[in-house]
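>>> show me the folded form of this:
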Amino acid sequence: MQSEILRHFSKQLHAWCHDRITQKPSPFCQVELHPDLLGTDDRQAQSVVLWVNRESCLAGALVLLPPNHEEEIFPEATATATALGLDMFYTWGRYEISAWSSEYDPPEKIWEYDISLEERSSAAFFQKALNRLIDQIEKNFFEQQSQEPLVNHLYLANLLHLTYLDLLPSFQSGLQEINADRDGQLTTREVQNLLLRTLLLPPALACDNLLSLPSSPEKLESSLVSDLERLPDDLRDGFSSRLGLTIPPGCRRRFNHYVRRIRQLAPHLPDILAQTTQLLLERWAEALGGFRGPDSDAETNYVLVNCADYDLGLPVDIEIAPAGILAARALIFDLAGPDRRTAPKRYKTPFSLSERIDGRLIYGVLDDDHPPSATELKNFKAALRFSWPNRRLKMTGKTPLWGWQLLHLCGLVGHDCRLELGLPSNWLRQPFGAAILSTLQDKIHLREIEVESSGRVLCKFQTDSDDADAIVSYSNETRRPVPSEPQWSFGRRLLA
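Coordinates of the predicted model:
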């Protein structure tokens, strides 16, 4: 009940704040209720943010409504203030309205306004108290307006995050319109990856002092393409894409504003951009089609497939991931300094890979279940003629994308190679599952299937194997042997 009351009260505060800043001169131009921010998990208190310029992530004040005592929300309040580049926050409690400096631990109270018993029951008082609060907020703002926001990795991450959320709808509709003649529409995942790649490019350029400012938003795209060519080879390859760099017309004004803000923050970027990018990947990885990589193993060389998070010390020879994840990983790798490992070869899709894979562990997840378009199907079959020469593969157009990718990767494996791939849990029960198993049986052996709580199954294959039974293991550590003769006859009943 208390939380419901606070939600209603926060909405009323939001409305009153909006009326106040639109009816009277104010340094604030926008009010937002409980914005979606990174690095502020488990937020319990309702919040209202007064923005000086939201597109530049310039917040003027943060007001929180603690469910109980102010002290209980100090960690949350401090993290939220830090995410907004603020060094103070305000609380509206049961008995008083207070301002707190988050530069201290715990925060130190620097202003308060007591709420009398009579005033607590008056709606008119609440509006009067709000005016008193905004007067104090504006006073503090003008006293500190010469100070820049506290720029840290959390603040930068939220600048990118809010820009991403603002741009995504128009970016998606704009790309679909530009690519209307393309066989098959861009998937939501593809659009999200392209947007992340585009947003990461300006800070990547600014880190090396390569970001130029165009004379108009219409010239932004060509300016970024020109700047991209000046990046180091490994980093430039991470930002390349078969679709090229495209900023739809409806996004150019907003994106131009973002680029100019990044240019202002350029001196801070070398120290915080890697951590910022890692935080963005943690938040967006699943939507982008990325997953956690393997634990560090210096004795195994890896081919990683759709891994968004892994240790930089991992010996990775080849990295396959969607455009946004690949750009982010390339940027993190580039910022790691001269002592890092040799950069891996990077590919946006398994079908870009055309070399034989020997003595490596192919690790990752294949889960893109959209059916291929006619053009994609033609290209897939051409690629499989290379990875499976002299084989007539009986696959249909109903086989999802991940199935074609699995076949191509398995066709490239050579001597002493292992695969640990997360696949959709129902694949062995699908008609195309039997066709995939039938194709693989002469080349690799399925040694174990782990039934994961995520709804996927981790399938472990290897090229050189004895005749030991395959094992099915479950998340509760139950293990069940499956007869290996005939090796592939258990496909449909394996997970029963």
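>>> could you use CA atoms for every contact and neighbour count after this?
Will do.
>>> and the helix or strand containing Glu282, how far from the chain's centre?
If you go by DSSP states H and E, Glu282 is part of helix 269-288. Mean C-alpha position of helix 269-288 versus that of the full chain (C-alpha atoms, centre = their mean, to the nearest Å) differs by 7 Å.
>>> over to stretch 222-242?
Distance, centroid of stretch 222-242 to centroid of chain: 21 Å (C-alpha atoms, centre = their mean).
>>> which residue ranges of the stretch 251-400 of the chain form strands?
Using DSSP state E, counting those that start in this stretch, the strands of the stretch 251-400 of the chain run over 291-292, 302-305, 307-309, 316-320, 345-347, 361-365.
>>> quick one: these as TSV, columns for mean neighbour count and distance to Leu409 too.
As requested, those are arranged in TSV below (neighbours: other C-alpha atoms under 10 Å; distance: least, C-alpha to C-alpha, whole Å):
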stretch	mean neighbour count	distance to Leu409
strand 291-292	19	18
strand 302-305	24	10
strand 307-309	22	16
strand 316-320	21	11
strand 345-347	19	13
strand 361-365	24	9
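>>> and those: which comes nearest Asn209?
Of all the strands of the stretch 251-400 of the chain, strand 345-347 sits nearest to Asn209, with 24.6 Å by C-alpha to C-alpha.
>>> alongside the first, I'd like the structure of this one:
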Amino acid sequence: MAAFFISRILRVIRLNLVKYNTPKTDGALRQFSQQLQAWSEEKLQQKPGPFRQSELCRGLIGAETLPTPPLVYWVNRESLLAGGIVILPDHDDAEILPVAARAALALGLPHFFTWGRREIQCWSATYSPPEKVWEYALPHGEESTPATFRKCFNLLIEELEKQFYNLQQHIPEISATYLANLIHITYLDILPSIQKDAQLSIAEGRMTPSPDALKNSLLQMLLLPPALATVNDLPRDFSVADFPNNLAEAVNNLPEKLKTTFTSHHETVLFPEDCQRRFLHYYYRLEQIKSALPEFIADAAALVLKSLSFELGGRPLPTTGSGLPLVAINPDSAIEDPSPEYEISLPGIAAAIALVRNFSNSPPHQATQVYTNPFDLKTKLANHFFTGALTDETIPNAALQKELNARLRFAWPNHKISFGGKTPVWAWQLLHLTGLLDQGSRLELTIPKNWLWDRFGEKIPEVIRAKFVISEIALIGENSLKCQFQPGDAATTSITRENDSQRTIEPPLPRWLRPFAIIALFASDPTFHLLETGELQFYEEGTCQGYPSAGLQCYLQSTLGKNLWSLLAPGRPQPRPEKMAAQIASAGVPLPNEKIIRALGQLSTRKGIVTTADIDQEITVWLGATTPIEPKRSLKSTSKKQPDAPEIIRLFNNKCLEEEIPIFPDNYIFKTPENQRIEYNFNGRLRIKETFFDEIILVDQMNNEITLQGIRQAEALELISTCRSGPIKLPRDQSETEKMLTRYVDDLTNLRKSYYRHATNILPDQEVTDKVNAFWRKQQLPDWRLVKTRIPKNF
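Below is the predicted model:
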């Protein structure tokens, strides 16, 4: 079996090695790097040598532009003592040499190896450009066999060991990149244990920091020892389990600005037993190199910040100034110009910025006051420009919700504001900051875009309308919006879409701002034009209740209605007839006037069976040429089949609509912690393009590729892509995905049986299967042909 796998790898390599610029090259290169790492682990277990571990080092700062992660041979990984590094070039060996040299120097190595198209080579990284010191020609053509490639690999290991022994007295050269990697890799190693411990705390009902706060506190803790080392004050006797308390006295010896940063407003992180040894390796390595720390700590902190700031909650600030004193909120780096008067930074980011400011040769300006929580700012500020980002999407527990609601009373003393339910922390922070804005101040924030859909978002425009308007909403990336809050009572809001085109909306009431903004951001020009001209309008629930339910149901079954429902209520099944008016008003779906709705309701009386095409044709007649629906073509039917009685079909449809449609993965993933999920983004139906071992490549309808590990992940994505597009999140653990998929298929099977039961009771026997299939296809349900592959054949 092993020989088969190796021969397959070599076959792929022989086909692709010379054509590195073809689309298949990246996959072949990645697969070969994984095979080299597997061979390395096997070799290290068979023969004692200087190397203790091999790793495809994905988190290496300085190697971000390499086509595949470098293969690193560790002497002691926890102390960042590397013995060798192998790079796989993707196209031109010469072009990659400077990057490969930086990757080697980032680990303190004077040499690096490349496994190229025609030879294996060793290079000196201390020269610019790198100089070749050894090479071995790879076999080609008929000489290329599994045995010859394994021989080449053995020669590589021998040369790696020889170079290591020749330079075993070489002390790793300390640089800013080396120090940044020491911090970064330690952070990546310890974080999973801290997160697991936090999950146990949640399960036991104990308080625990939010995910962002946890990451920030960990980075702050890891930056404290190098900060202490710069003043030669690293304690020698301490308990890792109680590290914060043991270092409390040493922190007092830091410069004042550093001392304030490392002691103020942070959640204490206690290291679990399984990562205490890892921290000790890090601590003692810093003690060994402490003489070099003052020179490199500022640049190293900046590199760590660049790598981690986004996941820690930092965001870049706007590049254009406003001429007003600046209040910076969660910046991703030290701000040079304009200098902030106030700065709100998360603890880990604040610690890194403090090190940059204190040890840089040309330090950025220091803010007058630095906070680590927006609620710590308690000053009403006039004529200031608040700018930055709020990213904490943690859902607080009941006790914290009560505390946050109480904190809002400071900024909004005359308003009774009470968030609850599933409101994320950033929403409380947003209202607190808007309450601090006084005469002449403006607020420009990047916030998660989910407030446009979620229930808590209803309160945001309603609360701030007493003082401010949201004057601009711009789409930033896939998941964020930049919103400008300005004093005044103007009713217009400027909307900037993904392609930088702009639209202007004038919501008649604050509560319609969200659905109006969603349509302006994501709907087509014809659909948006219907709102601009007033042919579609927003209606309160009381008005909708007066409309015929049959007309509303026909409207939501039209192409226009379906598109608006999926845009404004994504993932939710269409409402049942008795809840139609309430849910349309709740979702903010705009409607045509009552006359059109009544005309749609009469279609079934006139035509019997009403199809989506019939409804689209009727809407086109009423709304004219601006409708985004293509008119129904006049085709002469040749079918001799008599139509079903409309009342029977309607009864069948209504019975089926009473059944709850399971939503995957939303209804099944709630027990999986957020940090154990992985997001996949795709557009349209997926198909499996290529498989290699456990690695699978999927491609969507836009020819975008998704590479993942595990057949269960691929099966889940392939199934769900038949009824919706991404993004969706699945558990990282394949076994959890398998359990979810099994439950989902069971629920779909039961749903299908219910449809058959209704059809059997209502419809003629010869029409049961056709009508069930037709109804199934109209719902937000996956392709039944794929579902059947996972259920017993006798169903």
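>>> returning to that earlier point: which stretch of structure 2 lines up against the helix holding Glu282 of structure 1?
Aligning helix 269-288 of structure 1 against structure 2 (TM-score structural alignment) gives residues 293-312.
>>> the matching stretch vs structure 1, mean deviation?
Compared with structure 1 after fitting, stretch 293-312 of structure 2 has a mean deviation of 1.8 Å; criterion: mean C-alpha distance after the TM-score superposition for structure 1.
>>> residues contacting that stretch, please?
Applying C-alpha atoms under 8 Å, 6 or more residues apart in numbering, the contact partners of stretch 293-312 of structure 2 are 61, 175-181, 183-184, 212-213, 215-216, 226, 229-230, 315, 332-333, 346, 348-349, 352-353, 355-360.
>>> just the buried subset of those, written out for ChimeraX, thanks.
Of the contacts of stretch 293-312 of structure 2, the buried ones can be selected in ChimeraX as follows, counting by 16 or more other C-alpha atoms under 10 Å:
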select :61,175,176,177,178,179,180,181,183,184,212,213,215,216,226,229,230,315,332,333,346,348,349,352,353,355,356,357,358,359,360
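>>> which residues in the stretch 451-600 of structure 2 form strands?
Secondary structure of the stretch 451-600 of structure 2 by DSSP E, counting those that start in this stretch: the strands cover 468-476, 480-487, 493-496, 502-505.
>>> nearest to Ala585 of structure 2, out of these?
With C-alpha to C-alpha as the yardstick, what comes closest out of these is strand 502-505 (19.0 Å).
>>> just give me the mean distance for that closest one relative to structure 1.
Mean deviation for strand 502-505 of structure 2: 3.3 Å (mean C-alpha distance after the TM-score superposition for structure 1).
>>> in that strand, what's buried?
Buried-residue list, strand 502-505 of structure 2, by 16+ other C-alpha under 10 Å: 504-505.
>>> the counterpart of Gly244 of structure 1 in structure 2: what secondary structure?
By TM-score structural alignment, Gly244 of structure 1 lines up with Thr268 in structure 2. Classification of Thr268 of structure 2 by DSSP: H, G, I helix; E, B strand; the rest coil places it in coil.
>>> show me what contacts Thr268 of structure 2?
Counting by C-alpha under 8 Å, 6+ apart, Thr268 of structure 2 has contacts 217, 244.
>>> need the strands of the stretch 451-600 of structure 2 in a markdown table (columns: distance to Gln713 of structure 2).
Output for the strands of the stretch 451-600 of structure 2, formatted as a markdown table (distance: least, C-alpha to C-alpha, whole Å):
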| stretch | distance to Gln713 of structure 2 |
| --- | --- |
| strand 468-476 | 29 |
| strand 480-487 | 27 |
| strand 493-496 | 35 |
| strand 502-505 | 38 |
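>>> do you know which of those strands lies nearest Tyr127 of structure 2?
strand 468-476 (42.1 Å).
>>> which bit of structure 1 covers the closest one?
The aligned range for strand 468-476 of structure 2 is 444-452, by TM-score structural alignment.
>>> that stretch: which residues count as buried?
444-451.
>>> and that stretch, how far from the chain's centre?
With C-alpha atoms, centre = their mean, you get 29 Å for stretch 444-452 of structure 1.
>>> other residues contacting it?
Under the contact criterion C-alpha under 8 Å, 6+ apart, stretch 444-452 of structure 1 has outside partners 410, 425, 457-465, 469-475.
>>> swap in 7 Å and give it another go.
Where contact means C-alpha atoms under 7 Å, 6 or more residues apart in numbering, the residues beyond stretch 444-452 of structure 1 that reach it are 457-463, 465, 470-475.
>>> which of these count as buried?
The buried subset of the contacts of stretch 444-452 of structure 1 (16+ other C-alpha under 10 Å) comprises 457-463, 470-474.
>>> between those, which sits nearest Arg493 of structure 1?
Val472 (11.3 Å).
>>> and the gap between the aligned residue in structure 2 for that closest one and Pro396 of structure 2?
Taking TM-score structural alignment, the alignment pairs Val472 of structure 1 with Ile495 from structure 2. Distance of Ile495 of structure 2 to Pro396 of structure 2, computed by C-alpha to C-alpha, to the nearest Å: 31 Å.
>>> residues contacting Ala327 of structure 1?
Ala327 of structure 1 sits in contact with 197, 238-239, where contact means C-alpha under 7 Å, 6+ apart.
>>> quick one: which of those is the most crowded by neighbours?
Sorting the contacts of Ala327 of structure 1 by how many neighbours each has (other C-alpha atoms under 10 Å) puts Phe239 first, at 25 neighbours.
>>> which one is the spatially most central residue of structure 2 nearest to, not counting chain neighbours?
Nearest to the geometric centre of structure 2 sits Glu679, at 6.1 Å (C-alpha atoms, centre = their mean). Ranked by C-alpha to C-alpha, 6 or more residues apart in numbering and with sequence neighbours excluded, the top spatial neighbour of Glu679 of structure 2 is Lys729, at 4.2 Å.
>>> in structure 1, what residues pair with the helix or strand hosting the one you found?
Element membership for Lys729 of structure 2, per DSSP H and E: strand 728-731. Structural correspondence for strand 728-731 of structure 2: none found in structure 1, per TM-score structural alignment.
>>> run through the neighbouring helices and strands of that strand.
strand 677-680 (3 or more C-alpha pairs under 7 Å, 6 or more residues apart in numbering; DSSP states H and E).
>>> where does the strand it packs on end up in structure 1?
Against structure 1, strand 677-680 of structure 2 falls on no residues (TM-score structural alignment).
>>> pretty sure Asn209 of structure 1 is in a helix, no?
No. Counting by three-state DSSP, Asn209 of structure 1 is not part of a helix but coil.
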